[in-house]
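A.B. asks: kindly generate the corresponding structure for this input.
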Amino acid sequence: MNTNRGTSAEAPAENFMERLIREDMEAGTFSREVCTRFPPEPNGYLHIGSAFAILTNYTLAQAFKGRFHLRFDDTNPLKEDMEYVNAILEDMEWLGANPGGHIYYGSDYSGEIYNCAEKLIRKGKAFVCDLTAEELTAARGTLTAPGQDSPYRNRSVEENLQLFREMRAGRYPNGAKVLRARIDMASPNINLRDPVLYRIIHARHYRSGDDWCIYPMYDFAHPIQDAIEGITHSLCSLEFRDHRPLYEWVLEELEIPEPPMQREFGRVNLTGVITSKRYLRQLVAGGYVDGWDDPRLPTLRGLRRRGFTPESIRRFVQEIGMVRNQSTVDFSLLEHCLRQDLKAAAPCIMAVLRPLKVVLTNFSEGATELLTLDNNSENSALGTREVPISRELYIERDDFMEEPSPGFRRLSPGGEVRLKGAYIIRCDEVIKDAGTGEILELHCTYDPDSRSGGPASGRKVKGTVHWVAAAQAVAAEVRLYEPLLKEEGGPAKGGDDWNERLNPSSLTVLEHCLLEPYAQAALPESKFQFMRQGYFTADKEPEAGLLVFHRIVPLKDGWKARK
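C.D. replies: This next block holds a predicted model:
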């Protein structure tokens, strides 16, 4: 999103939302500064779709030197909790969209919203209805048939005020009555067919306690909250377009001067991920994943634990730009943005994930030699470092093949490879388990003159493999991830079929990995490139005495391959 309009001839053109806001401000629609908001309901954790909405609102406010508000839409006590409030605050700070002092709670406006409801009643624009939820649904009509007027629609102002105040006082049980707008039951827009404005909920609110037992519906509370805060542009995703007439009706009937303007942008979906809070909650509650921060989830907590950086998510949103219509973006674009962030910043180290022991039979027992590795050629932030080598070391099991297939360029019986940054070795003997035939170790000899800079350093071999010295290796657990769903097609229809929809290979845990000594000092959330393996991050809460690494992404960039 362009935040530097007009700074140079090469500055990106305005997107359609920037143009709309600029035109509104130039026309004098508002006498106040541009103000946008992000209004999450604190009933779950933020996800990648939330990040798109957050950064869209935040960046637009910055572009016009205006204000950005965070407002918790906490007008439903049944699902909301302070846990989610704290998580949203933390995630937004991590994302780099800190609202500063502009943090608000919809529940703090309860008295003002209630007064607005009474104003509509006095104007004859709202009435108390006794229909049950099922009767309300039946009377609403369809897309082709009008709705039916409620038999309570013509109650007097006095009766409606009395009943509404009795609702407020807790005289009625849940579902006994609702407050509805009086608009038009024959409207082609179903949202205008006398929508419910207030319902009765006898439940303790995490913030206001038992002060209220009636709560406003989102479509009623939202425009009022926007007006109270001085929001100029209430930006929302495209599915709220049909709700805009009700948004405007509420503000008009309440006679709000310079009312906020609702404007819609296209919703962005990602291939292969689940962003519905309902389904995410099913996965967490059902134990299908390891909490809201499971690295397989697209929650910001999960992405952060997986190793995604806030810079990569901001770059991703910028790459997508502002879209008018709903669109689907390949998840590999997000991975591409992450690689752009990591490739010059993540130190490149050697890590053996599936170890195979190698004994250098002509290397002196008990001796250790320090080799200098230069990572400049690897585009690594680590630079030059010393790595120990000794008689016993480990290579990747996949880097040895007893009967090599055509084109195999690594180690095989009688064959030679170069140890990365070290010596050329030759496999002389394969040691196996007598009972199972499993390969236990390889006995090899090394060429002392083949070390980089040595007399035979220019001797060529077909392959190079990474390795770690056995005595100095750092033990670690490594977790590899694949998509959570077996195939494209969105979330499951319900909780009962998750076992059929989930990919059983979405998580692979490798328990006996070995890393070079540099990894010992890894801090939580520090990032590395494991040579030939991909990008990895240290877990935020490593287990006692054991490092745990998550693979963020493989080295191969699927997005580039498509371009």
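
A.B. asks: going by C-alpha atoms from here, please, whenever you check contacts or count neighbours.
C.D. replies: OK.

A.B. asks: quick one: K79 is in a strand?
C.D. replies: No: counting by DSSP: H, G, I helix; E, B strand; the rest coil, K79 is not found in a strand; it is coil.

A.B. asks: what about it, distance to N325?
C.D. replies: Summarising the geometry, the distance separating K79 from N325, computed by Cα to Cα, to the nearest Å, is 30 Å.

A.B. asks: also D242?
C.D. replies: D242 sits 14 Å away from N325, going by Cα to Cα.

A.B. asks: the lengthiest helix in the chain: how far from the chain's middle?
C.D. replies: Longest helix of the chain, by residue count under DSSP state H: helix 48-63. Taking Cα atoms, centre = their mean, to the nearest Å, the mean C-alpha location of helix 48-63 is offset from the chain mean by 14 Å.

A.B. asks: that one packs against which elements?
C.D. replies: The helices and strands touching helix 48-63, judged by 3 or more Cα pairs under 8 Å, 6 or more residues apart in numbering; DSSP states H and E, are strand 35-38, strand 67-72, strand 268-270, helix 310-320.

A.B. asks: here's the other one to compare against:
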Amino acid sequence: MNNHKKKRDISFIHKIINKDLKKKYEKNIHTRFPPDPNGYLHLGHAKSLYINFEIAKHYQGKCNLRFDDTNPNKKNSKYIKSIKQDILWLGYKWNKHVKYASMYFKKIYKYAVELIKKNLAYVDKLKKTDIRTFRGTLNKPGINSPYRNQTIEENMTLFENMKYGNIQEGMACLRAKIDMKSPIIIMRDPVLYRIKFNEHHKTNHQWCIYPTYDFAHCISDAIEGITHSLCTLEFQDNRVLYKWILDNLNILKQPQQYEYSRLNIEHMILSKRKLGLLIKKKIINNWDDPRMPTISGLRRRGYTANSILNFCKNLGITKQDNLIEMSSLESCIRKELDSTSYRTMGILDPITISITNINEEYEESIQILNHPKNHSMGFRKIIFNNMIYIDRSDFQENPKKNYYRLKIGGTVKLKYSYTITANSIEKDCDNNITKIFCTCNFQKNHNKDHGIIHWISKKQAKKCELRIYSYIFNDKNPNIKKNFLSNINNESKIIYNGFINKEIQKSSPVNTYQLERIGYFKIDNQISTNKNIILHQIVSLKENKKNK
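C.D. replies: Sure thing, here's the model as predicted:
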């Protein structure tokens, strides 16, 4: 029995499906996720995945994975593999076998012939630029192609010549014969087939003509028995063409298309083409760069599947376009990591503290919890002795008023340990502070006038590379920029050569940590070695915005 009535606050799509079920238009709900294998999945795809798979799950239906491989490209196989991995990592399983638009090329071709024979399609020999010019604008109607009134026989001959490779690429295409004066530009004789001599990852060189997305998509939906074809709002006008194609073909059971808002997030671009350009221009290393809004990039950075799905859940399903705050995504992963991450201390930019009233042989072991609220996560031991590291940002030679961290004559508390007072400093020839000389007060009680700072004993310190990330784009909405590449944040990745506890190894069973007072980090096992641990900052901490 369906449980769709249990939830009161439901989306407009749920309401549509509920009505269809009530009126018995549909018995079994069937959705699909149809990515173009021309890049890696990003957060926009995660939202689409979530909607299609969760709706199918909610109604005990099915969701197909179908690759829109209507554009032959040798890289398709690489992207298909990554897309399948991302979907499985997110916890979804598609219905039966993976589907491909190319599985239906023979049927789609026959449907194209059907339109020609009904005098609803013709072979146009205009050049691409002329087709674009003849199409008109929003304020100017289109002009009929001089090839529009060819006979059915002429069009059939030309289409066969296209199929058998007798016409050069770009010299002809098949267009629907609809209305060149339509107020909806996509209905002004859209292209249905074009010539491409590229090798296809599935069909090799069997075809040299390929259907466009608009022609193949609706037919593929119908063949697979999709009941609700869900897509983003930019395909709203395409729905008219979607219905026109199905209405004019011998297809009895028609899917229905519905649109929801596209995902837009502050400081991000969610376009495979534009993200690919970042890689091509060598602004970003690869699709799985931790700064990328791709599923693989987020996974490598340390985001979990659960945090991404919770983010998608919180978005809901609406028709209203909004620019979502980055904090909405960050809060999902921060909430999860707060309860699951082991605590430890790390130093981004180290400076040496020499405690002068402790001799070299002195060593104190301090036992602390791995998680302050979860004793089942166990304990760890840290060493306190006369040589430790603190972060350079926790000391100022000439501090401003109300500075609560370490300064000459000032006292701070070392977290979990004693208070220390700074007495003097040592500098190198470039006037950089290299060492701070302090005395230990052997007091563990915290005076509220003293700041608390993190530290690592030099004996326990292990060199590491800590990578801190920020937005790729400076502007909140880089999508509206004429040249989005001019808006790059050159400090989107800052590398610190710092220290972590030497017990943290590449092979550690735990690879996600909260570095206290800094943020949440994940070890990158792809590129780390035991001699050089590389950690990505997943997200910062909420607090610690004040100098306290």
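
A.B. asks: next, the TM-score between them, please.
C.D. replies: The TM-score (TM-score structural alignment, normalised by the length of structure 2) is 0.93; 542 aligned residues with a Cα RMSD of 2.3 Å.

A.B. asks: counterpart of L507 of structure 1 in structure 2?
C.D. replies: Matched by TM-score structural alignment, L507 of structure 1 corresponds to K493 in structure 2.

A.B. asks: does Y79 of structure 2 count as helix, strand or coil?
C.D. replies: The three-state label for Y79 of structure 2, taken from three-state DSSP, comes out as helix.

A.B. asks: could you find the closest non-adjacent residue to T434 of structure 2?
C.D. replies: K427 (5.3 Å; Cα to Cα, 6 or more residues apart in numbering).

A.B. asks: looking at structure 1, name the residue matched to that neighbour.
C.D. replies: Structural alignment places K427 of structure 2 opposite K432 in structure 1 (criterion: TM-score structural alignment).

A.B. asks: check V123 of structure 2 too.
C.D. replies: Residue correspondence, TM-score structural alignment: V123 of structure 2 in this structure matches V128 in structure 1.

A.B. asks: counting neighbours, what do you get for the closest residue to its match other than its chain neighbours?
C.D. replies: For V128 of structure 1, the nearest residue in space outside its immediate sequence neighbours is L179; the separation is 4.5 Å by Cα to Cα, 6+ apart. Burial of L179 of structure 1 is recorded as 26 neighbouring residues (other Cα atoms under 10 Å).

A.B. asks: go on, N189 of structure 1?
C.D. replies: Neighbour tally, N189 of structure 1, other Cα under 10 Å: 16.

A.B. asks: the closest residue to the match of L507 of structure 1 other than its chain neighbours: how many residues sit nearby?
C.D. replies: With Cα to Cα, 6+ apart as the criterion, K493 of structure 2 has its nearest non-adjacent residue at 4.7 Å, and that residue is Y469. The number of residues packed around Y469 of structure 2, counting by other Cα under 10 Å, is 19.

A.B. asks: wait, what's in contact with P483 of structure 1?
C.D. replies: Neighbouring residues of P483 of structure 1 by Cα atoms under 8 Å, 6 or more residues apart in numbering: G272, V273, R296, N503, S506.

A.B. asks: follow-up on the earlier one: what angle separates the longest helix of structure 1 from helix 310-320?
C.D. replies: 80 degrees (axes from the mean of the first three to the mean of the last three Cα atoms, to 10 degrees).

A.B. asks: quick check: helix 48-63 of structure 1 aligns to which part of structure 2?
C.D. replies: Under TM-score structural alignment, the counterpart of helix 48-63 of structure 1 in structure 2 spans residues 43-58.

A.B. asks: what number of residues lie near the closest residue to L414 of structure 2 other than its chain neighbours?
C.D. replies: Nearest non-adjacent residue to L414 of structure 2, counting by Cα to Cα, 6+ apart: I453, 5.4 Å away. For I453 of structure 2, the tally of surrounding residues (other Cα under 10 Å) stands at 21.
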